[in-house]
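K.L.:
any chance you can model this:
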Amino acid sequence: MVASHDVRSRKKYQSGKILQENIMKQFLTKSGKPITIGTGTGTKWQWAKKATDDKYFQPVIDQLKLSIKCGYNHIDTADTYTTCPEVGKAIKESGVAREDIWITTKYAAFTIQGRRAPETITLAFNQMLEELETDYVDAFLIHSPFIDEDYDYTLTTLWQELLELYNTGKIRYIGGSNFSANHLKLVSSLHETVKPVMNQIEFHPNLQNQSKNIVQFCKDNDILVEGYNPLCSLFKFKDENLSNYIGELVKKYGKTDSQIILKWVLQMGVLPVTTSSNEDRIKQSLTLDFDLTEEEMKEICDIGAKNKQRFFFSDFDEQDL
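P.N.:
Purely as a prediction, here's the structure:
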């Protein structure tokens, strides 16, 4: 399996429409429908879910059903989020066929907030299939290239077991999350034809490369970059210079600040994964029917680069990731 899409363009800051069209050529639901940007069940929802003893956390189900109703068909989850049961239940209750929905899930061999992941990726995968109430996933990613010492894995052996799972036919695409260029090179060398085709990384104006040159490396090697936490520049800290400039673009285009940032992400060649429980914001995130100019794209990049912020893997230097 070799990804055939090409998200490159002669322009440095390409049209979001061009990017979306190129993703559509390769990444389709099983029924052949183009994927949307992703709706996540991690950062916002996992902590609320983990604070309960409930098998199903109804607010997550409600948010996912609303997102599907509004037009999303791309859902992101992970073993460590503990939200796979909600994803499965929401899809079932939505009335939309499983084949019309894209599910990405992830496995990480580490302990987070006191929760230990299943001992093996195979065990985790089988458990997630059961929780998702499905017999396949569209994409299965290694959540992190960093492995706790008490797991009987290296990144090489973990990826080799992922390749075995891929060969069962229950996974349509494989990839990484928080992988650097070196991590992607390593796992790409382990099979002649089956390569990683996705890499999820933290991405926003104030963190344009989670690790050294990772976005360009992925583009050069036909690996789709998915950007999580894309709106944190608006909501998690205050960059007044960026906020002021985004405000100017809000007035010019008649769009929200979130729409401006999501469009910037797309035109940077990255597919955003975001989340909201507000129906208006959900609909707005799927209505990105405008293009930022080259000058506006550059200005957002330049302002953001002057105030670098990282919210995940903050203990690591860019060279370590």
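
K.L.:
hey, let's count contacts and neighbours off CA atoms from now on
P.N.:
Noted.

K.L.:
quick check: which element contains residue 85?
P.N.:
When elements are defined using DSSP states H and E, residue 85 is found to belong to helix 84-94.

K.L.:
second input sequence below; structure requested for side-by-side comparison:
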Amino acid sequence: MNTTTNTIPSFGLGTFRLQGQIVIDAVRQALELGYRHIDTAQIYGNEAEVGQAIAESGVPRDELFVTTKIWTENLGADKLAPSLHESLRKLRMDHVDLTLIHWPSPAGAVPLADSLHALQAAQAQGHTRHIGVSNFNVKLLQQAIDVVGAQAIATNQIELHPYLQSPKLVGFAREQGIHLTSYMTLAYGKVLGDAVIVDIAQTRGWTPAQVALAWAMQRGFAVIPSSTRRENLQSNLLAPTLRLSDEEMARVDALDRGERMVSPAGLAPAWD
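P.N.:
Sure thing, here's the model as predicted:
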């Protein structure tokens, strides 16, 4: 898919919780179908398998957008670069397209400036084309802006779906010109059975997943849904071409109930 939002493709494949042969098959099938944006992370424990699937796909590297994320244990100025080099070794690449701070350093143990400056150094050396953050609240995003400037932050990847729309954080990011990537866009599948989304899907002849993904992309977010089933990978891939009406968008907007699915103790910041 060549659709881009800012510098980040608006649609990609997430690989959270996919391991071993399962992730190899998912990435291989996605690339066969036309996916060109793949999202992984050090803590997922699947970078080597993602790299294998990409290498075996025959898709030219310059056609791909690959994201990985630095785990909290590697955020120190002395650890970040070596950990990224290890990620690149596993991925069989000399660079990734985007590197994110996966979660803020617990209790601020590593100064944010140390991590961001180390990311900028990796960027200057050509190991990552873009840098960004993930799971940052307004306060942390402001701190990151104070360190490197908003224009240096390619995205903030956050949990965002019809049941959790985070208007304060979204509004702040937009004011600052910072792009947002939605993970968990289908809320672990919970929204797929939502009466409003099912009604829109049935009226349109779409899948509920297509409705939720199209909604998020129309709101300006990139999405990275994961699937291990070829038919779902294929139908999800159509979501960027679908447009909801203003009324349908408003119906999905009205589903917001602040329901967060991911908030690990010891990692999660004080959410807005």
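
K.L.:
can you tell me what part of the second structure the helix holding residue 85 of the first structure aligns to?
P.N.:
Counterpart in the second structure of helix 84-94 of the first structure, with TM-score structural alignment as the criterion, is residues 47-57.

K.L.:
how close does the matching stretch sit to the first structure?
P.N.:
Using mean CA distance after the TM-score superposition for the first structure, stretch 47-57 of the second structure ends up 0.6 Å from its aligned counterpart in the first structure, as a mean over the superposed pairs.

K.L.:
buried residues in that stretch, which are they?
P.N.:
In terms of neighbour count (16 or more other CA atoms under 10 Å), stretch 47-57 of the second structure has its buried residues at 47, 48, 49, 50, 51, 52, 53, 54, 55.

K.L.:
now residue 177 of the second structure. Nearest residue, chain neighbours left out?
P.N.:
Distances taken as CA to CA, 6 or more residues apart in numbering place residue 150 nearest to residue 177 of the second structure, at 7.0 Å, with adjacent residues excluded.

K.L.:
these two touch, right, that neighbour and residue 176?
P.N.:
Yes. With contact defined as CA atoms under 8 Å, residue 150 of the second structure reaches residue 176; the gap is 6.4 Å.

K.L.:
these two - which one has more neighbours?
P.N.:
When neighbours are counted by other CA atoms under 10 Å, residue 150 of the second structure and residue 176 differ, and residue 150 comes out ahead with 19 against 15.

K.L.:
thinking again about what came up before, need the contact partners of the helix holding residue 85 of the first structure.
P.N.:
55-58, 60-62, 64-65, 68-69, 75, 77-78, 97-98, 101, 128, 131-134 (CA atoms under 8 Å, 6 or more residues apart in numbering).

K.L.:
separation between the residue of the second structure most remote from its centre and residue 251 of the second structure?
P.N.:
No residue in the second structure sits farther from the centre than residue 203, which is 29.2 Å out by CA atoms, centre = their mean. Separation of residue 203 of the second structure from residue 251 of the second structure (CA to CA, to the nearest Å) stands at 14 Å.

K.L.:
burial check on the aligned partner of residue 31 of the second structure in the first structure, number of neighbours?
P.N.:
Under the alignment (TM-score structural alignment), residue 31 of the second structure maps onto residue 68 of the first structure. Residue 68 of the first structure is surrounded by 21 other residues when neighbours are defined as other CA under 10 Å.

K.L.:
and the strands in the stretch 1-150 of the second structure?
P.N.:
In the stretch 1-150 of the second structure, the segments counted as strands under DSSP state E, counting those that start in this stretch are 4-5, 8-9, 13-14, 37-39, 65-70, 96-101, 128-134.

K.L.:
could you tell me where the longest one falls in the first structure?
P.N.:
It refers to strand 128-134 of the second structure. The alignment of strand 128-134 of the second structure onto the first structure (TM-score structural alignment) covers residues 171-177.

K.L.:
show me what that stretch is in contact with.
P.N.:
For stretch 171-177 of the first structure, with CA under 8 Å, 6+ apart as the criterion, the contacting residues are 136-145, 165-166, 184, 195-201.

K.L.:
give me every residue that touches the match of residue 31 of the second structure.
P.N.:
Listed by CA under 8 Å, 6+ apart, the contact partners of residue 68 of the first structure are residue 94.

K.L.:
okay, now residue 50 of the first structure: neighbour count?
P.N.:
Residue 50 of the first structure: 15 neighbours (other CA under 10 Å).

K.L.:
which one is it nearest to, not counting chain neighbours?
P.N.:
Nearest-residue entry for residue 50 of the first structure: residue 82, 7.5 Å, with adjacent residues in sequence omitted and distances by CA to CA, 6+ apart.
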